[in-house]
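# here are the coordinates; sequence isn't available:
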């Protein structure tokens, strides 16, 4: 079996991922000339070009793209196998999600996984920014959107209906809470801000300004504000199951909104090759199915 030098593979993978010799050199802490030399050596070894070199930058050839994907998968497996041999600690799965999703959905369920998989540590990184899974060593990310992420796989985790909720104190002493109680100055929004507009349009309500009210950085802050009686929140039912059960929040009698926007589990295809990541993936998909029942 003929194999090229590993250093050439590393330099090619970084160049192909960034589509930039300069960016690859900065990432690898070498000169641009060193990157170019290693990529040329690899192309010479293979007997064919891997890039189309244009005035505006690099583009992978069809064969180059296939080779890049194979190299990326191989380097990932080598890295994980090396980490496993060099440490006696538990294996780690790193998950990135928003603070709201972590607090309201993921963390309350994680005890179940920890009980089943005592040899795996799940580390939850909470952020509202879009993370780079490969560069930051993140196995899975949870993203709120339409599920279209180029180069990544995605599975729906949470796609239940959006419902309006509030504290029972906000509508007391009336016993029945309806949409008639909602006032525009009491609308609570997360950073997406578009859910109330979609909901009002679906309900045929046009006398309330959907962009009024207070905007919070995440859904967790919206839910906390609703519990405190500060206004009306529009949330996925699964995120407030315990609050509804305990009476901290009540759901208004109204239509429910089905939306194409959902919480998706996002990951690179080669992530599931690793048995540790696969165990977490199987568990969280199972949990999501339980939530949809």
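Noted; the coordinates are in hand. Bear in mind that the values here come from a model prediction, so they are computed numbers and not experimental data.

# contacts and neighbour counts: CA atoms only from here.
Noted.

# who touches the longest helix along the chain?
Scanning the chain for the helix with the most residues, using DSSP state H, yields helix 62-86. Applying C-alpha atoms under 8 Å, 6 or more residues apart in numbering, the contact partners of helix 62-86 are 9, 10, 12, 13, 16, 49, 50, 51, 91, 270, 274.

# use this one as the comparison:
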């Protein structure tokens, strides 16, 4: 007997959604049910499977070994099912739903979209700025713009640009910086108390990141950039996100040198899905825009 005959697809969808999104509440919102109803659905499915998929902890559901294996396989399977459904219902070929991180959307992408619209007036772009990782082909989006290593099962990831970081600050603050050690005498801006990128940038200059002084902390990278523009301190910024402020002279790079983060920007679509013609046009335009931005960066 095929195991699928005894396990409802809704139960498998519930397991996949929680495994992919990492929380019961996020999965319930995506599936349009209450967290309580989703929890009951998962419990019934586990009973039908004959063993648990999640461990119950004080902080919520946590995948066990079986759940981790099932989650990866279910995500690939759901992507294939979604792609099959799209073959019969192609939808609007002139509309692209694009999932993108809010900061990248507001600091870089939104200012360049009019150029795409002018070049392709028949294509409409609908941006969905969300911080969580959205899966094309499952979450109702055609394209995901992601930062990472490109190793997402069941998805087609095309590299757009390597991600690098460098310290930036207001021009008035840069006047006090002549060598890497000078950075340690100025406030260092933090996003969520983190000092991401500083160790990688400072180490080649012979400076220990543990000597970094205190500085203002913000919960959003955009606020960190604004604080840097206003002269409140130095921020280790992504090249793309700081590029426009640098070109306008609001920010400067007080010292040369960029550090690789090991991550890249990726153009992500559902593997095997029917490709709208607009997807390739948007990808090519995006790659060209990023390349033009990179050409303007100081070496």
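Noted; the coordinates are in hand. Note that this is a predicted model, so its numbers are computed, not measured.

# related to what we said a few turns ago, just flag the most distant two among the contacts of helix 62-86 of structure 1.
The span of the contacts of helix 62-86 of structure 1, defined through C-alpha to C-alpha, is set by 49 and 91 at 38.7 Å.

# first-to-last residue distance for stretch 244-261 of structure 1?
22 Å (C-alpha to C-alpha, to the nearest Å).

# measure residue 99 of structure 1 to residue 262 of structure 1 for me?
Taking C-alpha to C-alpha, one finds residue 99 of structure 1 at 16 Å from residue 262 of structure 1.

# show the contacting residues for residue 16 of structure 2.
With C-alpha under 8 Å, 6+ apart, residue 16 of structure 2 has these contacts: 70, 71, 74, 75.

# export those to TSV and tack on neighbour count and distance to residue 214 of structure 2?
Putting the contacts of residue 16 of structure 2 into TSV (neighbours: other C-alpha atoms under 10 Å; distance: C-alpha to C-alpha, whole Å) gives the following:
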residue	neighbour count	distance to residue 214 of structure 2
70	18	44
71	22	41
74	21	45
75	23	43
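
# save those as CSV, and put in distance to residue 141 of structure 2 too.
Putting these into CSV (distance: C-alpha to C-alpha, whole Å) gives the following:
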residue, distance to residue 141 of structure 2
70, 23
71, 20
74, 18
75, 15
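
# neighbours of the nearest residue to residue 211 of structure 2 once chain neighbours are set aside, how many?
Once flanking residues are discounted, residue 211 of structure 2 sits nearest to residue 184: 6.9 Å by C-alpha to C-alpha, 6 or more residues apart in numbering. Counted with other C-alpha atoms under 10 Å, residues neighbouring residue 184 of structure 2 total 18.

# do you know how far the aligned partner of residue 184 of structure 2 in structure 1 is from residue 37 of structure 1?
Here residue 184 of structure 2 is matched to residue 183 in structure 1, going by TM-score structural alignment. Going from residue 183 of structure 1 to residue 37 of structure 1 by C-alpha to C-alpha gives 65 Å.

# repeat for residue 212 of structure 1
Relative to residue 37 of structure 1, and taking C-alpha to C-alpha, residue 212 of structure 1 is found at 58 Å.

# and these two? which has more neighbours close in?
Neighbour count, other C-alpha under 10 Å: between residue 212 of structure 1 and residue 37, residue 212 has more, with 16 against 13.

# contact partners for that one?
Residue 212 of structure 1 neighbours (C-alpha under 8 Å, 6+ apart): 184, 185, 186, 187.

# same thing but 10 Å
Residue 212 of structure 1 makes contact with 183, 184, 185, 186, 187, 188, 189, 193, 196, according to C-alpha atoms under 10 Å, 6 or more residues apart in numbering.

# I figured the fourth one was touching residue 233, is that so?
Pointing back at residue 186 of structure 1 there. Yes - counting by C-alpha atoms under 10 Å, residue 186 of structure 1 does reach residue 233; the two are 8.9 Å apart.
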